[in-house]
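>>> Starting from these lines, generate the structure:
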Amino acid sequence: MRRSLMRLCKLPTAEELHLSTARTSKHPVIATYPTTSVTYTLILSLLQVFRYNWCSGIPALAVPPLEPLLVAAINIHSGAGPVVLSQNYRHIQLHGLASTILTTYKADLPHYRLITNSMTPKMEFIADYVMKGRILVLPIQGKGIANVTMVNLVVKHDLIGEPVVRNGQTYMHIREYKVKFLPKRVYLHFTNLFNGDKRLGDQMNLFLNENSELVFNELKESYEKSLSSVFKNVTNTIFDKVPMNKIFIED
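Model prediction:
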């Protein structure tokens, strides 16, 4: 079975990707992927088009660095069930995205849709936080530094686009970007819980990690919604500036 293992911050060889390939005088190594009706060839990655290192960003397209990816702020809320929390995050750093690989890829370009699965060995979400609420019957509140680490994180991406025509060129603007997070394990740590009471803070962090699956599952939808907006913005910085026929070559 053919697999795609496209590393974001290292341009791999076709042999490393285990892909069927073709070389022409016009195009570099390309890989074919079936869609619902037509077969398209996808240039192995945008790296191969622009010769940039995504870890450092793509300044010409205003694409930010991936390591770390900086996010100004997001708010996470859960208002029902066993976890009722209000979390405000600022000065967010997302570490580990540079090690992400794409494990599956499907393009339905006639309908402007891309569906991919990816795997990130470890993604760390580090930020200043303010939090208040309860977990099960335990109250929790704090203000400090948060670290939410997801190990072996599988992400299901569903990108729904629409055509935008400018100067005779068609661009694929991503209108909706849906993600589903499926981590194998989640680790949580919050400094300065309960106004710096170390004993209570240590006990709560221990409790959070003993129940991390429950806690994360209750908050997962809010994380997915917030981070999908981040991913959509990063994707559109490229797709809004590069025509479709420069990214996807019809076979």
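>>> Please count neighbours and contacts with C-alpha atoms only from this point.
OK.
>>> surely Asn53 meets Leu47?
Yes. At 6.8 Å, Asn53 counts as touching Leu47 under the criterion of Cα atoms under 8 Å.
>>> quick one, helices of the chain?
Listed in chain order, the helices of the chain (DSSP state H) span 14-17, 46-50, 198-210, 212-239, 244-247.
>>> Just say which of the ones you listed is most tucked in.
helix 212-239 (a mean of 17; mean count of other Cα atoms under 10 Å).
>>> gap between that helix and the chain center?
Chain-centre distance of helix 212-239: 7 Å, with Cα atoms, centre = their mean, to the nearest Å.
>>> mind checking how far Arg7 is from Ile140?
Distance, Arg7 to Ile140, using Cα to Cα, to the nearest Å: 39 Å.
>>> Could you do Arg134 as well?
From Arg134 across to Ile140, the span is 5 Å (Cα to Cα).
>>> And for Leu214?
Distance from Leu214 to Ile140, by Cα to Cα: 16 Å.
>>> can you check Pro82 too?
Distance from Pro82 to Ile140, counting by Cα to Cα: 13 Å.
>>> and if you look at Val49?
Going from Val49 to Ile140 by Cα to Cα gives 49 Å.
>>> Please generate a structure for the following sequence too, so the two can be compared:
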Amino acid sequence: MRVKLVVLAIVFLQVLYAEELPSGFKRCSSKDTVCLKEAIEDALPKLADGIKELGVPPLEPIRVSKLTVGAGNIVKLVQNYEKIDITGLSQSKLSDLSFDLDKGKIAFSLKCPKVDFNGFYVVRGKILILDVFGKGKCNIRLDNLTGKVNMDVQKKEKNGMTYLKVTKFTLDAEPSNVHFQFDNLFDGNKQLGDNINNVLNDNWKEIYDELKYDYLNAIARYTMRLSNKLFEKIPMKFIFLDFPYDKFVHKMVWVKLCILTLSVLQVVSPDQLPPDFKRCSSKDTACLKEAINDSLPKLANGIKELGVPALDPIRVTNFSVKAGRAVQLTQNYENVEFSGLSDTKLSDFSMDLDKGKISIESYWPLTEFKGLYNLRGRLLLLEVYGKGPFSVKYEKIQGRINMDVEKYTKNGDTYLKVTKLTIDAEPQRVYFKFDNLFDGNKLLGDNINRVLNDNWKEIYDDVINDYLKAVSRYLMRLANKLFQKVPLKDIFLD
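So this is what the prediction gives:
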């Protein structure tokens, strides 16, 4: 019965998710290329932030997690890029639009005043005859970009409606100039780094011709994904005027399906623990301790079917650490990953659901924070500033987690909710590493990292509360993702 209800709910949701274009988007006949050109140009700035309700990602910036460019003839460098933001495409203007859905072809020319690639690089090899190495921040700016986009598309039927899918997307483009800026070349040697940046900029045309397809393919892949996110949600009859529909009838069907789908999902939603998770009585602390130790490695990648996020690594978008006594720095962190928690071992455990208290004592062999930092202020008596990648490693932590929980009832089942979660932790040793301090001055940067590591205990005591609060918030969210899906009767034997 449960399986049938799930299948029924999925079918209803597929019909339900036949969305309309947001009201600010212009609709045209698929044969009217003049109107379509205006509609696309008008849509590009509106797509800058994406369309959250449709799951369409932002056009500004395009975010590429990793990009590798192989060695060529002139640029004999292996180039690895990370955390790249590509900006400027929402300002594009179109010309020469051709649009033939029967043949599955869309093509247009575009002009864009400026496109910027910003991110982090690691390179080693040769440019022309010069040996080059380095890692740090980079910017590549393409001025007055003119290009041609070709798309292959196909129609597909789903639940009685016709949708569009982009199967191929190619981009070829030429700028009037390219400006390269790679910070921290030669481990921060400014003279050598400036020379190489000058060589790149003096020979920009030859460099660009050799590298452009890797750069442009990154844009093409993302833009194809963005297009399909839009097309997979909105049928063609809600995009083009020559695919008419009755808006009132559609709205009434939508409302009825909403009510029916929600009713079905309320019956379906109680889930069960995956079969390899051990179940215990809520009073059997020895069994619960063993069950939690056994479950932590299984939670490393999360539980996709329950919507439970990964435990290893914990990902934190951003957090800040206020200035303290020893560390009088304003510290801002982004794209932080905290790894190692799935190797935790419990040493003591207590749980009283009637009093709403859970307490865990544990041992973490090795954990690590890494990501991007931006800081400025004083460390002990030293002026410090910088931004770039960082790593903080903690060895042999003795930790304690305390949780306040409460029971609540939903659709006749009892669930658990964590209302408060705090962590206290003491490591045996901490290792700090902040790259690119003092804008890449290696001598000063190495000295500050040495000061941090020689005084690790004072530094740790000054900043740890803000670090642990970030981890606490994530663990509380992870626990509640699990508890809100699985009733107590499917977790505990009693």
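>>> picking that back up, out of the helices of the first structure, which comes closest to His27 of the first structure?
His27 of the first structure sits nearest to helix 46-50 of all the helices of the first structure, at 9.7 Å, using Cα to Cα.
>>> List the neighbours of that closest one that are in contact with it.
Residues from elsewhere that reach helix 46-50 of the first structure (Cα atoms under 8 Å, 6 or more residues apart in numbering): 11, 28, 43, 53-54, 247.
>>> what do you get if the cut-off is 7 Å, keeping everything else the same?
With contacts defined as Cα atoms under 7 Å, 6 or more residues apart in numbering, helix 46-50 of the first structure is touched by 11, 53.
>>> Same question for stretch 81-96 of the first structure.
Here stretch 81-96 of the first structure has contacts from 67-79, 120, 122-136, 215, 218, using Cα under 7 Å, 6+ apart.
>>> next one: stretch 236-251 of the first structure
Contacts for stretch 236-251 of the first structure (Cα under 7 Å, 6+ apart): 39-43, 61-63, 169-174.
>>> Distance from the chain centre to that stretch, please.
Between the centre of stretch 236-251 of the first structure and the centre of its chain there are 20 Å (Cα atoms, centre = their mean).
>>> got the end-to-end distance for it?
Start-to-end, stretch 236-251 of the first structure (Cα to Cα) is 24 Å.
>>> go on, stretch 59-77 of the first structure?
End-to-end distance for stretch 59-77 of the first structure: 34 Å, by Cα to Cα.
>>> so how far is Leu142 of the second structure from the residue nearest to Pro45 of the second structure when sequence neighbours are not counted?
Distance criterion Cα to Cα, 6 or more residues apart in numbering; nearest residue to Pro45 of the second structure, sequence neighbours excluded, is Ser90 at 5.1 Å. Note on Ser90 of the second structure: its distance to Leu142 of the second structure, by Cα to Cα, is 14 Å.
>>> before we move on, back to that, do you know how far the residue nearest to Pro45 of the second structure is from Asp100 of the second structure?
Distance from Ser90 of the second structure to Asp100 of the second structure, by Cα to Cα: 24 Å.
>>> So if I had to pick from these two, which one is more boxed in?
Higher neighbour count among Ser90 of the second structure and Asp100: Ser90, with 21 against 14, using other Cα atoms under 10 Å.
>>> can you tell me which residue in the first structure aligns to the residue nearest to Pro45 of the second structure?
Under the alignment (TM-score structural alignment), Ser90 of the second structure pairs with Ala98 in the first structure.
>>> Distance check, the equivalent of Glu67 of the first structure over in the second structure against Arg477 of the second structure.
By TM-score structural alignment, Glu67 of the first structure lines up with Glu60 in the second structure. Glu60 of the second structure sits 29 Å away from Arg477 of the second structure, going by Cα to Cα.
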